[in-house]
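>>> Compute the structure for the input listed below.
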Amino acid sequence: MNTLPMAATAALLKACILFTVCQITWASLLQEQDSYIIHMDVSKMPTVFSGHEDWYHSLLASDSFKAAAATDASMATLKPVYVYTNAVNGFSAILSSSQLELLKKQPAFVSAYPDMEVTRDTTHTFEFLNLSPVSGIWQASKFGEDVIIGMIDTGVWPESKSYADEGMPEVPKRWKGQCDSGIGFSSSMCNKKLIGARYFNKGLKAKDPNLTISMNSPRDVEGHGTHTSSTAAGSHVEGASYFGYAAGTARGMAPRARLAIYKALWEEGSYASDVIAAIDQAISDGVDVVSISMGYDQVPLHQDPVAIAAFSAMEKGIFVSSSAGNEGPMLSTLHNGTPWVLTVGASTVDRKFGAVITLGNGITLFGASMYPGLDSSLTRVPLLYSEATKACNSSEMLKNVGNKVVLCEFNKYTTEQISTLEYSNVAGGIFIVNSSSDLSDVIHVFPGAILSLEDSKAIFSYIRKSNNPVVSIRFGGTATGTKPAPSIADYTSRGPSPSTPMVLKPDLVAPGSLVLASWTMNSSAVTVGQKSLFTDFNIISGTSMACPHASGVAALLKSVHPDWSPAAIRSAMVTTASILDNTNDPIQDGGQPASPLAMGAGQIDPNNAMDPGLVYDAGRDDYVKLICSLNYTKRQIQTITRSPSEVDDCADIDLDLNYPSFIAFFTGKQHPKVKTFKRVVTNVGDGGATYRAELKQMKGFLVTVSPETLVFQKKNDKASFVLTIERTSPTEEDVVSGSLSWIESQGNHVVRSPVVATKIDAKPLS
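Next up is the predicted model:
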């Protein structure tokens, strides 16, 4: 049995008296050290100390803390790393778990949490996706060097530092594109990074010949295109932030890739003809990847300009990445559910923005906020909470409040509460919500912050005990490493795909919520009061932000594997996606494990996608067979394939596609009890390999695979298998899911595919 040294034992006995901690064992002293931020109640500081700094130093220098560090002599002189005076009442320090537990017994202790890494980004999403400059896919791909990404969007703000070309080699000779001049845009604004910029608005002008286009050039005046392109392939930019939020170094997913901009979306309107023209030109110019953060809802393939143009791109070996849409959380709402493109949904990241709320009794809390008035922090302002005003839904009730911060109780219409306070001339607001969602982007025009019901308990306790409650709010806070993350964004559109429900969509999710990227300097990011505020970088959310993350990863994969087809690249992304968050639990969607109809195969994992082991490949002929099975007319088929000679043999074609995921429909009496899928996988690993099947079953169904073992003699060998889903009993759930994983015998690769069975009655749009 281990025993403590005599001196340490004596110190711990003293600690029992001072801290009432009497059951400390030798094992508890062997805990790992970590850096913590400690919040303290300064109103409980003993009167013997002249100030809080002396108090904190004294606490950490006490014999009890030295004893708790007995296993590490370097901890014997423990002192604060920082002492906070304004933003936080407390300090930061490196503590063992034993020391932290001692500190928690102090009457003045308020809270503690691990010191979270200062945000650096698209300033942070590349880190969240485990991209490292010294290993993995960034190093292997040389950061995507010389891969060309074509962005179909609102244009570009060329002066942004995200398009700097310092250190980049000459433009690839295969590039055929150009830089078009126009209003506010010169061809000389392109460089070795921004190698092309064109604009398309003939369709828009045709709709209104008398229309005057304010910025008739590739220049972006809305911000969307600048944001998406810098997310996909922005260069290294130090000192990026949104009014202090998300401060750090920004860079895109493929920071050495080239960018070609095709402006087809306009302030004055956007039409399919211009979008198709833009993609058409991109194909001609020689791009490797097309990124489209837009789409058309509830249209069949043969009427979908993105699907049609993307088919041509696919034929040329160009990878097309597209956004799923922002119509969630209802099912069957996504667009771009096209079998030959990657469909990307949106997820959250492990970062929160907010304000430090300090109550008059010294307790501090972190509330969600993105209010940019960093010079307008509130200091010891009266805090108002009353029966008359707590609903925060009446300007009449609030008009005479004046310079006070109003506390608003939970209301499902939080945005209306914020608007009411904004026009009531109060000093600020604190809004209590009953939600686990990050609502920081809701607060951007008004000095306020959002708190959870759990965190609000401290405020209500303080108000009950104080005759004159006051509060201070300091804006501009950023915290990383928050858990759980990722989760599925509520707004991201869900499958099944209305156009081709037999192909599981979305394919995967990528960071889309509260993403920092470059912005246009002529377009105000936010208006506070009557003042428009401008910034080089903006934080926005949507599947528009998720799509370019995947586009950049596709560029990295294209660099590492230039011979891979678009389907092989997509398969690599899908079968290596992660289904776990940073707590090692299943990724959540509204508090429940996410369905593949919300997240596809899971969160994109760039490093694992580089070496997937097996891929599900497909080419033009495979997609033509799928189109033929949709009961389209010959003209409708030809609209997509552009070839009339292929439409005579559509009868009895199996609509199954060699896709890296599975979805089966069991709706009504007409649907069979058994659904069978035939698949072929290609070994892209080095040398021979053996894989065995592992199935995660689904309630009410039996999933089997034959054969259960696949043997490959060498690289590029192919093997086929059959997966069968049999309905065995009735189920209450409309959607159930499982998975098929092919696990290499050496343990180097796990090739995972989601499997879905559903009672949803989904038929392809015609």
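>>> CA atoms for contacts and neighbours, from now on please.
OK.
>>> Need the distance between the two termini of stretch 429-441.
Distance across stretch 429-441, first residue to last, is 15 Å (Cα to Cα, to the nearest Å).
>>> residue contacts, residue 324?
Listed by Cα atoms under 8 Å, 6 or more residues apart in numbering, the contact partners of residue 324 are 295, 334-337, 343-345, 492-494, 506, 543.
>>> one more to line up against the first:
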Amino acid sequence: MALPTLAHLLQLIIILSAATSHTNAIDRSTYIVHMDKSYMPKAFPTHHHWYTSVLDSTTPKSTQNLIYVYDTALTGFSALLSEAELNSLRKYPGFVSAYADKIVTLHTTHTFEFLSLNPVAGLWPASNYGQDVIVGVIDTGVWPESRSFNDDGMTKVPKRWKGRCQGGQDFNSSLCNSKLIGVRYFNKGVMAANPNTTTTMINSARDTAGHGTHTSSTVAGNYVEGASYFGYASGTARGVAPRAWVAMYKVCTSNYEECYTSDYLSGMDRAVADGVDVMSISMGFSFVVPLYENPFAIASFGAMEKGVFVSTGAGNDGPSLGSLYNGIPWVLTVGASSIDRSFAGTVTLGNGLTITGWTMFPASALVNDLPLIYNKTLSHCNSTGLLSNPPYDGIIICDIDTVDSLYDVETRSKATSAIFICDDPLLAEFQEFFYPGVVIGSKDAEVVIKYAKRSKKPKASIKFQQTILGTKPAPVVASYTSRGPAQSYPGILKPDLMAPGSLVLAAWPPNRLATYIGSNIDLSSDYNLQSGTSMACPHASGVAALLKGAHPEWSPAAIRSAMMTTANPLDNTLNHIRDLGLDLENASPLAMGAGQVDPNRALDPGLIYDVSPHDYVNLLCSMNLTKAQILTITRSNNYTCSSPSEDLNYPSFIVLYTNKTTMITRTFQRTVTNVGDGPRIYKAEVTAPEHSTIFVWPEKILFVKKYEKQSYNLTIKYMKEKNGIVKFGSLVWVEENGNHTVRSPIVVSPFDDDLL
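Below you'll find the model as predicted:
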């Protein structure tokens, strides 16, 4: 055997070096490392020097592994580390946490990104993503096989949990796991009302409607890669509190339009007994019910006494004033808003010009180089137009007046495809689009029509399944969300706040209709886009779960206060949030409450408005209810009516007037608790509603220590206008030499049948 030459040896050394280098690269991964900067020794001039020294002590000095230093939005660094090096780093003084770097992908609902929830800083890491919190969902059941209820990464079921996984028709108790830790169904009420029913799937917690699966996965679904709605909003799905446990209480079945109070009460009662921390209820009455006859009000009072946070939707009967039906003082009432995301199709003309329009056609249809047809005389999408009698296969251009007429137009169309021209802003909330077409605005239509008229052989192509982020303005108040004043008790401003509710993507039963193509092709999907305050409610419930995880000592009222006083009244253009139901006018708190929920700011609200159970009883005592009616709600004779008061310590203010009112003066007293560390001084800044004068005394409040309480009075004087329009403003307590702003909305509203 011949000896290797020098060239061979050099080549072998190069190969071995490359292999060693490749092995080192494989052994190391990029990690984001969070550090407590208070641990930095004074000997180091900067954090960069400190982090370099830390890495030198835990990794080979020859390894250039420091990638980024973070010192503004977060404190720490990113570096290439092996598992052994990371374990060594964990023992270093000042180490907080670390996690592997990941490829950034679009979230399916996109609401987490829109609400600024992120793994680097804020409420997600502070609460460990909702770990150790149990969310009970009162709804239509659950589809347990959905990937959103996988238990990867979940901790063991807590010993304090008293629930169970109830089996039934097509639902084996083994389907529960460390994510879906409890399932029960309650149907004795519906069975009693329908004794001769033979409907299947009623003796089970399995979701045959889809609603419960959607809401429960929104509040606390686990991570699911590759989720989408027929190619729209594709990415990784997750709930607002992805590490929280889920328990489903099925109190309603899809087989009946009515759901029964007895089932609701039993489900909510059992949820409290089982030990849930947060209760999410995306249901309610669409008519006025007195508090003492409202199952939500009754059961949620008991839940509140036990420290359970209850979140409900405002309803979908907007935009009329007084349409809100979950105006319960001791729960969170959530309105619905849009997301900064839209779904689109791109139109490419034969001359190369590309225009983006709106579509949700659920397929990657082939609409390529088809003739573009425009006839000015027949350009309106009516029964005699081009859609009904196209001269040949092609893409028709025609007008529609409103988005409501789109369904009828799609049904009648015999054209291969169409470009609809429409400027209706309600298009942003439209979903069912089973026709291979696209909607564009009148401005873009000018270019398309000009090309179609001047070109000898105009052609166009349409590409579907596009998702666009950064839509402005957003959020806007959804047109359908119900508005206050709450007729069950108008003296408390409702809704409390709003959360994303329009076109939210979440889990869906695969045997339920998701959408369709044409008039006879039904389509299923594991994930579906849905709109309503039913979708907004679980977003807020998820935020409450995160806050419960970060602040387990806070009462339900404290959590609600933190969410309200930090809610954002501005959109992503930094202007006041607008109302889609009122031609994009500035939204009043009767539509949006305090504003859009802001999870990260709610983590550290500065001040909170706390409320005890007896404070709610004092409110009930001021409502001229009988002892029996009050006892129905409180379920206890331990409460007395010695101090009735309609002035609840709530983080918002509302003054009501009737048609006979000319001038009104109202004084409120509030008590705030300092939840910040150390001494704090806050100064009042007031924006008074039009035709109002507001006085706040004292104008400054001083806190010496944490959990100290201070009180103030707010007096509003209002001279009624002839037209009876809702007016609104705000009170903001601004921390001097600090970062906290504690905002409360102020509303002056009519409350007469002839004024609403």
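>>> Of the contacts of residue 324 of the first structure, which belong to helices?
Of the positions in the contacts of residue 324 of the first structure, residue 543 sit in helices, assigned by DSSP state H.
>>> Narrow the contacts of residue 324 of the first structure to those in strands?
In this view, the contacts of residue 324 of the first structure that belong to strands under DSSP state E are 343, 344, 345.
>>> Residue 279 of the second structure versus the alignment partner in the second structure of residue 198 of the first structure, what's the distance?
Aligned by TM-score structural alignment, residue 198 of the first structure pairs with residue 184 of the second structure. Going from residue 184 of the second structure to residue 279 of the second structure by Cα to Cα gives 14 Å.
>>> Please say which of these two ends up with more neighbours.
With neighbours defined as other Cα atoms under 10 Å, residue 184 of the second structure and residue 279 compare such that residue 279 has more, 28 against 23.
>>> Next, find the distance separating residue 372 of the second structure from residue 558 of the second structure.
60 Å.
>>> Pick out whichever of those two has more residues nearby.
Each of residue 372 of the second structure and residue 558 has its neighbours counted (other Cα under 10 Å); residue 372 has more, 26 against 23.
>>> Which helix or which strand is home to that one?
Per DSSP states H and E, residue 372 of the second structure falls inside strand 367-373.
>>> Check which helices and strands the helix or strand just after that strand sits against.
Note on strand 367-373 of the second structure: by DSSP H and E, the next helix or strand toward the C-terminus is strand 395-399. If contacts are counted by 3 or more Cα pairs under 8 Å, 6 or more residues apart in numbering; DSSP states H and E, strand 395-399 of the second structure sits against strand 367-373, strand 417-421.
>>> Which one, of those strands, ends up nearest to residue 111 of the second structure?
Residue 111 of the second structure lies closest to strand 417-421 among these, at 28.9 Å (Cα to Cα).
>>> residue range for that closest one in the first structure?
Going by TM-score structural alignment, strand 417-421 of the second structure lines up with residues 428-432 of the first structure.
>>> how much distance is there from that stretch to the middle of the chain?
26 Å (Cα atoms, centre = their mean, to the nearest Å).
>>> which residues does the most centrally placed residue in the second structure contact?
The centre of the second structure sits closest to residue 539, judged by Cα atoms, centre = their mean, with a distance of 3.2 Å. Residue 539 of the second structure is in contact with 218, 219, 240, 499, 500, counting by Cα under 8 Å, 6+ apart.
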